[in-house]
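K.L.:
Attaching a predicted model along with its sequence, questions to come.
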Amino acid sequence: MDTIKKVDILRIKGEEFKGEEDVVILEYPFTIFVNDEEIITLLCSPNSLKELMVGFLFSEEFISSLSDIDRIRLDEDKGIGYIYLKNINQFNEKLRGKRTITSGCGKGTLFYNVLDSFKSKRIKEPLSIEVENIKRLISKFNKKSELFLNTGGVHSCALCSANDIILFEEDIGRHNALDKIFGKALLEGIDTKDKIILTSGRISSEILIKSAKRQVPVIVSRSAPTSLSIELAEELGITLIGFARGQKMNIYTNFPSLIF
């Protein structure tokens, strides 16, 4: 499915007015059904929808592993994804949990109690990484974002080893992009405990918590962290880096894991 749409615009440059054709990012309503129960409609980019659905359900703790899933079906024409879980009673218990409006794009819904997030396990094995490697990864990350370069309308996210990008996704929502990464990692059996998350978006507490649940030891963003994400990162042993641009970056937590 196309992720962009062509539109006619009037472009103004100085004193010049010119009619042109431009491309914009496609915003796609995607409704997730679990065991035929409508759960949520995500406003997203229409790519990697299976990964988005699996990643979202994992992040919201409807599933703990792929073995919880019986089958998955997509109807892209209607914008619907169907996922069937083996343990219906466990699903019903999760569905009755509290819902919290987040600061994410489109005011996404998180189904776990925010207080439970503080019970996430501390990172057991911090990842030592050279600062120069982070600079190289960010440079490669920026060049990889073709959809952003074409439209300026998406967030990017990547899962990396200490030396290279393993998975890369883009979406109109930074939470969606991260869920796509985690969904793909889950589907492909990629361990995230010794990996790095790169993101173009703000690191809010929700982004931090999603990553902490997958035991990711390092999170790097081109943008800023929030105060709560810094507090959580310090508590959970996560190395948090913001404003990673060119030769610059701000290191907010767990400095000892970095090699200068």
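P.N.:
Perfect, I can see it now. Residues are numbered from 1 along each chain as shown.
K.L.:
Please count neighbours and contacts with C-alpha atoms only from this point.
P.N.:
Fine.
K.L.:
What is the helix or strand containing Tyr82 packed up against?
P.N.:
Secondary structure assigned from DSSP states H and E places Tyr82 in strand 80-85. In terms of contact count using 3 or more C-alpha pairs under 8 Å, 6 or more residues apart in numbering; DSSP states H and E, strand 80-85 is assigned the packing partners strand 28-34, helix 49-59, strand 69-75.
K.L.:
Below is an additional structure, to be compared with the one above:
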Amino acid sequence: MSTLTTPHIDVHRGGDRMKTRVAWLDSKHSFSFGEHYDPENTHHGLLLVNNEDIVTPGQGFDTHPHRDMEIVTWVLDGSLVHQDSLGHAGVIYPGLAQRMSAGTGILHSEKNDSWRLPPAQGGTAEHAEPVHFVQMWVVPDEPGLGPGYQQLEIDDELSGGGLVTVASGLPRYRERTAIAINSSHSALHVARMPAAGTVTLPEALFLHLFVARGQVRMEGVGTLYAGDAVRLTRTGGQRIVAELPSEILVWEMHARLGGR
């Protein structure tokens, strides 16, 4: 039985995130990542990684391995080329939901070089724009699953301004999720909100709200800016109002790392 009995809300400002900056990458980490380790900040619920990355044209992450992780990538601006050891190759762009299940092991690369792909795989003309995306990792239900990949365009659904279930393993969203993840206690919702638009957070054991762009006001918290995050425990139902055109990412989780 969980000992988390008291509702709790923590606000984490974007400027306080750990950062990795090299010539081609500007990366901000909501949780411990790589050489940036804080034992008090390793995860929230089942969410281990929430990285906001900007990658310059022609650059990116060379082929590297992953194992036993559900990885969801959400592009805000530009395009990101995904290639993996299962033979998938394609371009991820705003409004395209994408999930990679690492399972027993997978190799992949992610680069801002769509012009290097043939047109049939989404190849484009050379460009000078960076790609801006958020990559999120959640723990699967069990280790040793088979690796997999899924993507689906949901731009039209997002135009309504409400919360859209982008990736989920929760049974309650089975009929209306864009892509499936091997995490039966987790769901990612995204909202592209016009100015003055409103959404209401779901209720859950754990919630993670990330302001990907814009500026919103959260009931009981106040104004949140791009890069800010709120971690909620045993609560939900708060109203979010966009003070500017905004995009928010909300993880709904009904378990935590190490058990319910």
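P.N.:
Received it, and whenever you're ready, just let me know what you need. As the structure is a computational prediction, the values presented were derived from the model and not from experiment.
K.L.:
Superposing both, give me the TM-score.
P.N.:
Taking TM-score structural alignment, normalised by the length of the first structure as the basis, the two superposed chains have a TM-score of 0.26; 125 aligned residues with a C-alpha RMSD of 6.7 Å.
K.L.:
quick one: which of the helices and strands packed on strand 80-85 of the first structure is nearest Arg11 of the first structure?
P.N.:
strand 28-34 (25.8 Å; C-alpha to C-alpha).
K.L.:
Give me the residues contacting the closest one.
P.N.:
With C-alpha atoms under 8 Å, 6 or more residues apart in numbering as the contact definition, strand 28-34 of the first structure has outside contacts at 38-46, 53, 79-85.
K.L.:
the inter-axis angle of it versus strand 80-85?
P.N.:
Per axes from the mean of the first three to the mean of the last three C-alpha atoms, to 10 degrees, the angle that strand 28-34 of the first structure makes with strand 80-85 is 20 degrees.
K.L.:
Can you list the buried residues in the helix or strand just after strand 28-34 of the first structure?
P.N.:
Later in the chain than strand 28-34 of the first structure, the nearest helix or strand by DSSP H and E is strand 37-44. Within strand 37-44 of the first structure, the residues that qualify as buried are Thr41, Leu42, Leu43, Cys44, counting by 16 or more other C-alpha atoms under 10 Å.
K.L.:
where do the helices sit along the second structure?
P.N.:
For the second structure, the helices identified by DSSP state H occupy 155-158, in order along the chain.
K.L.:
what's the answer for the first structure, then?
P.N.:
Listed in chain order, the helices of the first structure (DSSP H) span 49-59, 88-95, 131-144, 146-151, 174-188, 205-213, 227-236.
K.L.:
Val24 of the first structure is nearest to which of those helices?
P.N.:
Distance to Val24 of the first structure, taken as C-alpha to C-alpha, is lowest for helix 146-151 among those, at 5.3 Å.
K.L.:
What are the buried residues along the closest one?
P.N.:
Within helix 146-151 of the first structure, the residues that qualify as buried are Leu147, Phe148, counting by 16+ other C-alpha under 10 Å.
K.L.:
any idea how far Phe206 of the second structure is from Arg99 of the second structure?
P.N.:
When distance is defined by C-alpha to C-alpha, to the nearest Å, Arg99 of the second structure is 21 Å away from Phe206 of the second structure.
K.L.:
so His175 of the first structure makes contact with Ile207?
P.N.:
Yes - contact criterion C-alpha atoms under 8 Å: His175 of the first structure and Ile207 qualify, at 6.7 Å.
K.L.:
Between those two, which is the more surrounded one?
P.N.:
His175 (25 against 21; other C-alpha atoms under 10 Å).
K.L.:
quick revisit: out of the helices of the first structure, which gets nearest to Val7 of the first structure?
P.N.:
Comparing the helices of the first structure by their distance to Val7 of the first structure (C-alpha to C-alpha), the top pick is helix 146-151, with 11.6 Å.
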